[in-house]
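**Student:** sequence-free structure coming up:
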């Protein structure tokens, strides 16, 4: 059964149209780690809020954007940091990206830059006193080194779990 050139051409055009339409539909990232470490126990923000109340574990909330170079630069450092890996089970770990980032001003106390990391109590309070120990003057919740994240996690552990430390150090 011979095919006419017109039928073949219309089939090719249909196929190209379908490919073009499907390429404009954004791919959904169903992985909760979003490049920050599949070996960590990430959860959704809603689930973290519920679990935090039940378990009394604080939430560590990472806010980032796909377009953000600083966010992409932090990813491999965060993923590979052994201190973050060891401390993460003490937290409800959440990372939100792009349109998931909350618009609530409590998540931007000193601006809407990225990446930002916050620690949230089981009562839902953003702990603004836990911030990047490397921050100077502004952008207190901006992290560019994984060890700084780990030091903030350690400070949060001291605070939330009432861990006494003679010198209140957050040295790793």
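**Tutor:** Cool, the structure landed. Given the structure is predicted, the values throughout are model-derived calculations rather than measurements. Residues are numbered from 1 along each chain as shown.
**Student:** switch to C-alpha atoms for all contacts and neighbour counts from now on
**Tutor:** Fine.
**Student:** Could you list which residues are in contact with residue 131?
**Tutor:** Contact partners of residue 131, counting by C-alpha atoms under 8 Å, 6 or more residues apart in numbering, are 117, 118, 140, 141, 152.
**Student:** was I right about the last one contacting residue 130?
**Tutor:** Yes - Residue 152 is within contact range of residue 130, at 6.2 Å (criterion: C-alpha atoms under 8 Å).
**Student:** Between those two, which has more neighbouring residues?
**Tutor:** Shown here are residue 152 and residue 130; by other C-alpha atoms under 10 Å, residue 152 has more neighbours (26 against 20).
**Student:** Now stretch 155-163: buried residues?
**Tutor:** With burial defined by 16 or more other C-alpha atoms under 10 Å, the residues of stretch 155-163 counted as buried are 155, 156, 157, 158, 160.
**Student:** Tell me how many other residues surround the residue lying closest to residue 90 once chain neighbours are set aside.
**Tutor:** Once flanking residues are discounted, residue 90 sits nearest to residue 57: 6.3 Å by C-alpha to C-alpha, 6 or more residues apart in numbering. The number of residues packed near residue 57 is 22, by other C-alpha under 10 Å.
**Student:** Okay, one more to line up with it:
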């Protein structure tokens, strides 16, 4: 059921925004100078178009745990690993609809979700906390790095070729 919702959401929001790669609000707080954070609409579209898996991080600006978690994204290994993914940053207070769609186990933050390029959310790439499985260690990069390494093969589709610019006569 959730996969169907995610796929439908991806189709509905990706098509109108397919050509626009927009940075996510608050990306500057999450090391936006080194990590290409996208908003959810352009991020899902980019993932589908490139075949790269996505990592969605749900946060709020007031959350003290989120503030600690965002420091991990300054870690050079996390920065390097992020290049293999479409990084999507979602403010759970601002984008309540998306937050609700991706909250089958709760609306807690921070919440980190791994998704393949077809829009399927991974139920195996999760943290150690059984009650809040999409919560990761916010103080050390090890858990996030291990999940990123495992997730590299989640692409799901081959990258699509860019449209031809040749004129046909």
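**Tutor:** Alright, I've got the coordinates. Not measured: the values here are computed from a predicted model.
**Student:** Give me the TM-score for this pair.
**Tutor:** Once superposed, the chains reach a TM-score of 0.68 (TM-score structural alignment, normalised by the length of structure 2), with 129 aligned residues with a C-alpha RMSD of 2.2 Å.
**Student:** ok, back up a step: report the contact partners of the residue nearest to residue 90 of structure 1.
**Tutor:** Residue 57 of structure 1 is in contact with 51, 90, 91, 92, 121, 122, 160, counting by C-alpha under 8 Å, 6+ apart.
**Student:** residue range for the lengthiest helix in structure 1 in structure 2?
**Tutor:** Longest helix in structure 1 by number of residues, with DSSP state H as the criterion: helix 5-24. Under TM-score structural alignment, helix 5-24 of structure 1 has no counterpart anywhere in structure 2.
**Student:** roughly how far out does that helix sit from the chain middle?
**Tutor:** When C-alpha coordinates are averaged (C-alpha atoms, centre = their mean, to the nearest Å), helix 5-24 of structure 1 and its chain have centres 39 Å apart.
**Student:** Over to stretch 138-146 of structure 2?
**Tutor:** Distance of stretch 138-146 of structure 2 from the chain centroid (C-alpha atoms, centre = their mean) equals 16 Å.
**Student:** Check which residues of it are buried.
**Tutor:** In stretch 138-146 of structure 2, counting by 16+ other C-alpha under 10 Å, buried: 138, 141, 144.
**Student:** Okay, and which of the residues you listed map to strands?
**Tutor:** Among the buried residues of stretch 138-146 of structure 2, none falls in strands (DSSP state E).
**Student:** Now render those residues as TSV, adding distance to residue 79 of structure 2.
**Tutor:** Converted to TSV, the buried residues of stretch 138-146 of structure 2 look like this (distance: C-alpha to C-alpha, whole Å):
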residue	distance to residue 79 of structure 2
138	15
141	11
144	11
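**Student:** Nearest to residue 77 of structure 2 among those?
**Tutor:** Proximity of these to residue 77 of structure 2 was ranked by C-alpha to C-alpha; the top entry is residue 141 with 8.4 Å.
**Student:** Just the element for the aligned partner of residue 54 of structure 1 in structure 2, please.
**Tutor:** Counting by TM-score structural alignment, residue 54 of structure 1 lines up with residue 49 in structure 2. Residue 49 of structure 2 is part of helix 40-50 when elements are defined by DSSP states H and E.
**Student:** need the next SSE after that helix, C-terminal direction.
**Tutor:** strand 54-59.
**Student:** now whichever helix or strand comes after that next one and strand 54-59, what's the angle there?
**Tutor:** Next helix or strand after strand 54-59 of structure 2 toward the C-terminus (DSSP H and E): helix 64-71. Counting by axes from the mean of the first three to the mean of the last three C-alpha atoms, to 10 degrees, helix 64-71 of structure 2 lies at 140 degrees to strand 54-59.
**Student:** Where does residue 87 of structure 2 sit: helix, strand or coil?
**Tutor:** strand (DSSP: H, G, I helix; E, B strand; the rest coil).
**Student:** Show the contacting residues for residue 147 of structure 2.
**Tutor:** Applying C-alpha under 8 Å, 6+ apart, we find residue 147 of structure 2 in contact with 125, 126.
**Student:** just the one 4 residues further on next, same as before
**Tutor:** Taking C-alpha under 8 Å, 6+ apart as the criterion, residue 151 of structure 2 is in contact with 53, 114, 125.
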